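**Q** Structure for this input, please:
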Amino acid sequence: MGVRVYDLHGTGSPEHTGSLRVTMVDRGVRRIRTPGGTFDVVMYRSDYEGDIGPASVKDVGIVFVSPTHGVVASVNHKKVSAMIFYNKDTRLAFALASPSGGGSGD
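**A** The predicted model follows:
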């Protein structure tokens, strides 16, 4: 897909343009345990790769979705680089600590 990046206070013309390829795959049903409880979830994996202006972007995200509680955990790895001036590699993980309503998981 085509991508345009605008400056919020700019002229209305794109500051940068590029492309982004997104692939999303249903990785199946599984049971996971978080501090908030044990949940039956569907695991989805998303892969993003592209070039926007001087930057290249590569991102892998995995999200665990419970039909009754929504997203209960996720893992994300982002890599952004812009030539030799900028290089950031971020890894994040999140898990549900307590379901809303104070009850336990599935």
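
**Q** CA atoms for contacts and neighbours, from now on please.
**A** Fine.

**Q** What are the neighbouring residues in contact with Ser81?
**A** Ala55, Ser56, Val57, Asn87, Lys88 (Cα atoms under 8 Å, 6 or more residues apart in numbering).

**Q** now the other sequence, so there's something to compare against:
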Amino acid sequence: MKATIQWSSLFVFMILMLLGNFAHSAENSLLIPLGEQDRLAIEKYLGKEVVGQAIPALALVDTSRYLNLSAGNRNYRLVSGRDTGNIEHHRPALLKQNASKTTWRYDTGARFIYYILGKEDGDYVVTGVTDNEEGVFIQYSPNKPFMLQGLTPGEERNIQTEMKVFELSNPDKQIHTGILDIGYRYVGAYKVTVPAGSFDAVLIKWTFNGKVGPASLNDTQYRFFAADVGMVAAIEKMKVSATLLYNKQRKVAKVLIDKPKS
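**A** Now for the predicted structure:
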């Protein structure tokens, strides 16, 4: 009888612990429906069937799982913009690793190559970008935020970074400098359906405003990340203008077509 009572007490204790953990998790998660402006922008470029209902969102406590860079190559279909229907082959490559940080080269197979630093505190930041179309390399100081450890649902951070622009054909030649104001917001978590499958994904939104040389830059980006998969969908809208001489707009949206293979 005594052993039965002990086992019953242990069982009750375990149930209470599980309920307590569940309650703690619920308290630290938020259900954040998409705001009208964000939803209209996302549906305009990705379509109405990609992003579904809001789901409980938790703090970003393991950024490497959401980026999943070590899984290797992945493929995206462009669903908006001048190259709609084309496939982009993204190729992340580990350049350097030590006990405190990792350095990655992320080739989109198209216009941009990103250089990403994974820091000891869990933050991932963009140190620079190669723009093959413009023939330049852009360096950021401080670095641009890409995936920030510990960010809570709805939280926004704002930073200002200096840009230095160099010619690709002559890397020692700096041709422009600029200042960029960045708004970085963890919007929430949502059901996302793309050709690769249906995923629980977190949504990060970037807004950029600044001036580089004679040109002003306005940009809005949305990226959806699923744990242990990586980026599953993305939107980029950009407008660059230099008085009446130059005006360039870029609208691109892409969806993952197959899961990356480890």
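
**Q** hang on, the earlier thing: which of the contacts of Ser81 of structure 1 are buried, as a ChimeraX select command?
**A** Selection of the buried residues among the contacts of Ser81 of structure 1 in ChimeraX, burial being defined by 16 or more other Cα atoms under 10 Å:
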select :55,56,57
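
**Q** mind putting the contacts of Ser81 of structure 1 in CSV, distance to Arg30 of structure 1 included?
**A** Formatted as CSV, these follow (distance: Cα to Cα, whole Å):
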residue, distance to Arg30 of structure 1
Ala55, 36
Ser56, 33
Val57, 30
Asn87, 35
Lys88, 32
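
**Q** now, which of the contacts of Ser81 of structure 1 sits nearest Gly37 of structure 1?
**A** Closest approach between the contacts of Ser81 of structure 1 and Gly37 of structure 1, by Cα to Cα: Lys88, at 33.2 Å.

**Q** And that closest one, which helix or strand is it part of?
**A** strand 86-95 (DSSP states H and E).

**Q** next one: Thr4 of structure 2
**A** Taking DSSP H and E as the criterion, Thr4 of structure 2 maps to helix 2-27.

**Q** Just tell me the aligned range of the next helix or strand after that helix in structure 1.
**A** Next along the chain after helix 2-27 of structure 2, taking DSSP H and E as the criterion, comes helix 36-46. Across structure 1, nothing matches helix 36-46 of structure 2 (TM-score structural alignment).

**Q** now swap in stretch 4-20 of structure 2 and tell me
**A** Against structure 1, there is no aligned range for stretch 4-20 of structure 2 (TM-score structural alignment).

**Q** biggest strand in structure 1 by residues?
**A** strand 16-34 (DSSP state E).

**Q** List the contacts of it.
**A** Counting by Cα under 8 Å, 6+ apart, 1-6, 38-53, 72-73, 95-97 sit against strand 16-34 of structure 1.

**Q** Give me the buried entries from these.
**A** Among the contacts of strand 16-34 of structure 1, the ones that count as buried by 16+ other Cα under 10 Å are 39-45, 49-52, 72-73, 95-96.

**Q** can you tell me which of these are in strands?
**A** With DSSP E as the criterion, strands contain 39-45, 49-52, 72-73, 95 from among these.

**Q** How about the contacts made by Leu244 of structure 2?
**A** Per Cα under 8 Å, 6+ apart, neighbours of Leu244 of structure 2: none.

**Q** quick one: it from Thr177 of structure 2, how far?
**A** Counting by Cα to Cα, to the nearest Å, the gap between Leu244 of structure 2 and Thr177 of structure 2 amounts to 21 Å.

**Q** How about the counterpart of Leu20 of structure 1 in structure 2, nearest residue that isn't a chain neighbour?
**A** Taking TM-score structural alignment, the alignment pairs Leu20 of structure 1 with Leu180 from structure 2. Nearest residue to Leu180 of structure 2, sequence neighbours excluded (Cα to Cα, 6 or more residues apart in numbering): Gly210, at 4.3 Å.
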